[in-house]
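*Asks:* just coords:
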């Protein structure tokens, strides 16, 4: 399995380099990108199967001790999220290939290679077992995402891209300062060793570390009040970029937050996280209701839905964390497909403003169906994946006696349904509007529709596999909250050379 873990990180980087060398030969470049992403997705699936059969795989890069070297860890949590993430990026790239050449896409020579670099960064962030390598992964994601945001060179993209970069560089600076403080206090940045040593620190120091990294990871996740960069950045970017960003980037912030704060025993921060979760839900959905553009509405919903995952984490119970994991798995394909549908609307109408589009239910019923399924899921309507995920969180909140956050979650769900109805009435039921010119070719439309259908199928797969996914999420939650399981898997029974500070 060591080779497969390496393939998930090194493979996309190598394919990206080759893709950049042949970037002007678009058929060859696209083939290389698809092969690189497909190989990474297959590696992730093989890794998940192996973890299910044989347990956690740990790679000590260069054979170094965990206290000093880089450790890659493929446990159930990492393998599950890696599968969902890599399949999502693969689907988005197929959509991008279908969209290439339309009037709105501009220069596409760097999109495929940069998606591969982004994939490598995401894989590294998911698989790493130490905070410094996590910092490197975040920077890899930041560089590739900035290029993807601004490669068309439009003024609005450059302006929002600068905001995105400045905020994320600030978060990176805070991350480095936090790393320095953690290393000073514990003499390590290895997550397994931190899970042992942070709980032994003075309470003030321990909570300070927890709050510091809550801000760092919360900025990446677009948690209230650290979300202001997102609603302005996403709507200006090309469809394929916003789709992969909405589906993945904020979710990686949530992923590392769940892993770090559970393993290091930060349950004292539960009330703070629950307050942030409630405010994130309400502010995000209120912002969505105030918008009049499909992409801006969906961008605010990226923020709002982060609150549900924070809710599960803030409960610090097996049911709560399991609900957060299941919600994370549900959100990645749902948010991706919502933005892909937004791209189909833009491709047909030339824009996504609710004042300028209408009648697509009659003229393009396939788009209406592709929108309706994830929209109902986003609002938590049964029997779709959002209902299963939200029900698990509501049940966990009730069992924990956290009535206030349960009420907030239900209110936010109601407003989410209202905002989805706003899009439905504006885009699909109003007076029909003529398609934009020039429209995409039939072949391009088929490929974009096919990619979007595949993403919708991913959301339906979460429903059909809800039972096994919940059992897996519960097992993941127990391991994270126990902490000792992760420590033993990463450090092993031979603890020679690993000294306490």
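*Replies:* Okay, I see it. Remember, predicted model here, so these are calculated numbers, not experimental data.

*Asks:* switch to C-alpha atoms for all contacts and neighbour counts from now on
*Replies:* Noted.

*Asks:* Relative to residue 307, how far out is residue 412?
*Replies:* With the distance defined as Cα to Cα, to the nearest Å, residue 412 ends up 10 Å from residue 307.

*Asks:* Looking at these two, which one has more neighbours?
*Replies:* More neighbours surround residue 307 than the other of residue 412 and residue 307, with 31 against 25 (other Cα atoms under 10 Å).

*Asks:* Is the more buried one in contact with residue 221, as I believe?
*Replies:* No: in this structure, residue 307 is not within contact of residue 221 by Cα atoms under 8 Å, at 9.8 Å.

*Asks:* quick revisit: identify the contacts common to residue 412 and residue 307.
*Replies:* Residues touching both residue 412 and residue 307 (Cα atoms under 8 Å, 6 or more residues apart in numbering) are residue 281.

*Asks:* Roughly how far does residue 3 sit from residue 139?
*Replies:* Using Cα to Cα, residue 3 is found at 24 Å from residue 139.

*Asks:* cool, residue 124 as well?
*Replies:* For residue 124 relative to residue 139 (Cα to Cα), the value is 11 Å.

*Asks:* Between these two, tell me which one has more neighbours.
*Replies:* residue 124 (27 against 17).

*Asks:* Quick check: which element contains that one?
*Replies:* Residue 124 is part of helix 111-127 when elements are defined by DSSP states H and E.

*Asks:* Not counting that helix itself, show me its contacts.
*Replies:* So helix 111-127 is contacted by 8-13, 15-17, 19-20, 29-30, 33, 36-37, 72-74, 78, 81-82, 85-86, 89, 93, 133-134, 137-141, 144-145, 147-148, 252, 255-256 (Cα under 8 Å, 6+ apart).

*Asks:* what's the answer for stretch 357-375, then?
*Replies:* 334-335, 337-338, 341, 344-345, 349, 351, 384, 417, 420, 426-433, 452-453, 456, 459.

*Asks:* Would you mark the buried spots in the helix or strand that contains residue 409?
*Replies:* When elements are defined using DSSP H and E, residue 409 is found to belong to helix 403-423. Residues of helix 403-423 classed as buried by neighbour count (16 or more other Cα atoms under 10 Å): 405-406, 408-410, 412-413, 415-420, 422-423.

*Asks:* Next one for the comparison:
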């Protein structure tokens, strides 16, 4: 008994052994801490609705500054890890951030800041009183935690945290349409999180650990069999549902058009991308052989998701419903980069150039690895672009719908003459989401098309291009009806005061046509232009992020202090 007690004590001492923490290590968890600190403070200010924007916006600025500082640290020094409670990996809970996680967290902080500024003009005092800003910080805290955690179960926990915040934002206003959309949203997310939890319990039963680095190292030594494949399929289904991939995407167009425009912007920009991030992290870093085996299935899911999104957008007569389907098409485009096989099927030029069989095999493997990295880099680039562009589209659509008193394309028009700056901003976003140069959506699509062709999947490249064509047609239709054509005669002849009254009832807004709402739109446009005209800076970051996922040696070293 004494021997057993000493053995347990020795294990505990080994698990608690750590090198200590530096002040800079706390930077890894600071984004989550900032969100919860300001969210709690805003709860105490719930009756001071006039004060809330003046407290919330500095908090979002601080969050963005912290995210940028963390990104710079990771880019300069490599992945960073903080172990909670001084426990040694893999015994304790790890916060581990690599370049991909830091990029997603930084862009999420950027769009959260833009939405927080926009909400100061667009969210009524009553909705502030019932928790818009606290729910916003709770949701962003969950999003940040999901991007920064190095533990699978805590990834599930952060999903739950962001969903709680999103539920609160979804039902602000308590209108019948909102409650109906929230019911569908909650039910489908309940199914998805249940599958996630089942898969995580299954994972713990197999590996005896929940630390991502530890799982990846153990999985690399195990033979790929039906047990691991089943686990990977469970995660694929769970994350595909959260990302709104075909055929699990029907919940998104049924719910994203119901809340306020600024809430739809947050959802469209961030929530589906958390599902994409988790899919990349779990399938491509933890279970690469199983992901490779499922690559043809993921490719078909990607293609069908793009087509459903493109054709769905063409069929819509409501501004927000149209944008909902553009979100879905974008998810399919991102999945194309996750669906590439690890080895290209045929590279005759490469093989004929080789001087001998061994050199040919080595060159083929190296080329195939480069193809996979290019595809994943394009997927990450497109995901970051989509976060920004979809947020901007919904915010600009909110201003346009407010000015017209309706979000129906049949009742909109004349905005090009009345509000040329808004029309120009919307045009930039539409060009970008269609993948047209010189904006941010063009370069990742080029990378995805090239990688698909190099991987001997020309049909997937054709699907990316055809989906872009459908979105271009839908975008041209949106702009022609809502902005270019004259305002329909019935609206033009109507009473302007009545139009404003209808708009106020519809959006419960303080007036998103105020100059304050243009600040975030201009900031989002600046990112779209910068990532399109000068793409090298972002392409280098996304290429490094993709390399870190495909070869996580530095990630392991950060967690274990030297790796194994």
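*Replies:* Cool, got the structure. What you are looking at is a predicted structure, and each value in this text was computed from that prediction instead of being measured.

*Asks:* in structure 2, what residues pair with the helix holding residue 124 of structure 1?
*Replies:* On the basis of TM-score structural alignment, helix 111-127 of structure 1 is assigned to residues 132-148 in structure 2.

*Asks:* Please state the offset of that stretch from the chain centre?
*Replies:* Taking Cα atoms, centre = their mean, to the nearest Å, one finds stretch 132-148 of structure 2 lying 13 Å from the centre of the chain it belongs to.

*Asks:* That stretch against structure 1, how far on average?
*Replies:* Following superposition, stretch 132-148 of structure 2 is found to deviate from structure 1 by 0.7 Å on average (mean Cα distance after the TM-score superposition for structure 1).

*Asks:* what's the following helix or strand after the helix holding residue 409 of structure 1?
*Replies:* Counting by DSSP H and E, the next helix or strand C-terminal to helix 403-423 of structure 1 is helix 442-464.

*Asks:* which residues does residue 212 of structure 1 contact?
*Replies:* Counted by Cα under 8 Å, 6+ apart, residue 212 of structure 1 has contacts 174, 178.

*Asks:* Map it across to structure 2 for me.
*Replies:* Checking TM-score structural alignment: residue 212 of structure 1 goes with residue 234.

*Asks:* can you pull the buried residues of the helix or strand containing that match?
*Replies:* In this structure, residue 234 of structure 2 sits in helix 226-243 according to DSSP H and E. The neighbour-count check on helix 226-243 of structure 2 (16+ other Cα under 10 Å) flags 228-229, 231-243 as buried.

*Asks:* for these, which one is nearest residue 310 of structure 2?
*Replies:* Using Cα to Cα, residue 243 is the member of those that lies nearest residue 310 of structure 2, at 16.4 Å.

*Asks:* For the aligned partner of that closest one in structure 1, which non-adjacent residue is spatially closest?
*Replies:* In structure 1, the residue paired with residue 243 of structure 2 according to TM-score structural alignment is residue 221. Take residue 221 of structure 1 and drop its neighbours on the chain: the residue closest to it by Cα to Cα, 6 or more residues apart in numbering is residue 250, 4.0 Å away.

*Asks:* Check the alignment and tell me where that neighbour lands in structure 2.
*Replies:* Residue correspondence to structure 2 (TM-score structural alignment): residue 250 of structure 1 is matched to residue 272.

*Asks:* wait, what's in contact with that match?
*Replies:* Residue 272 of structure 2 makes contact with 242-244, 331, according to Cα under 8 Å, 6+ apart.

*Asks:* Same question for residue 416 of structure 1.
*Replies:* 285, 301, 378-379.

*Asks:* What remains of those once you look at structure 2?
*Replies:* With contacts defined as both residues aligned by TM-score structural alignment, their matches' Cα atoms under 8 Å, 285, 301, 378-379 are the ones among the contacts of residue 416 of structure 1 whose aligned partners also touch in structure 2.

*Asks:* Among the residues you listed, which one has the most neighbours?
*Replies:* In terms of neighbour count, residue 285 stands highest of these at 29 neighbours, by other Cα under 10 Å.

*Asks:* From residue 527 of structure 2, how far out is residue 520 of structure 2?
*Replies:* From residue 520 of structure 2 across to residue 527 of structure 2, the span is 11 Å (Cα to Cα).

*Asks:* likewise residue 276 of structure 2?
*Replies:* Distance, residue 276 of structure 2 to residue 527 of structure 2, by Cα to Cα: 21 Å.

*Asks:* of these two, who's got more company?
*Replies:* residue 276 (24 against 16).

*Asks:* quick one, the helix or strand harbouring the more buried one and helix 132-148 angle?
*Replies:* Assigned by DSSP H and E, residue 276 of structure 2 belongs to helix 272-279. Taking axes from the mean of the first three to the mean of the last three Cα atoms, to 10 degrees, one finds that helix 272-279 of structure 2 is oriented at 20 degrees with respect to helix 132-148.

*Asks:* distance from helix 272-279 of structure 2 to structure 1 after superposition?
*Replies:* Superposing on structure 1 places helix 272-279 of structure 2 at an average distance of 0.8 Å from its equivalents, by mean Cα distance after the TM-score superposition for structure 1.

*Asks:* what's the answer for stretch 56-72 of structure 2, then?
*Replies:* Compared with structure 1 after the fit, stretch 56-72 of structure 2 shows a mean deviation of 0.9 Å (mean Cα distance after the TM-score superposition for structure 1).

*Asks:* what's that stretch aligned against in structure 1?
*Replies:* Using TM-score structural alignment, stretch 56-72 of structure 2 pairs with 33-49 in structure 1.

*Asks:* So which residues make contact with that stretch?
*Replies:* Outside stretch 33-49 of structure 1, the residues touching it (Cα under 8 Å, 6+ apart) are 1, 4-5, 7-8, 11-12, 15-16, 19, 74, 76, 79-80, 82-83, 86-87, 89-90, 93-94, 112-113, 116, 119.

*Asks:* Let's see which of those residues end up in strands.
*Replies:* The strands, defined by DSSP state E, take in residue 74 from the contacts of stretch 33-49 of structure 1.

*Asks:* following the helix or strand where residue 312 of structure 1 lies, which helix or strand comes up?
*Replies:* Take DSSP H and E as the rule and residue 312 of structure 1 turns out to sit in helix 294-315. With elements assigned by DSSP H and E, the helix or strand that comes after helix 294-315 of structure 1 is helix 318-349.
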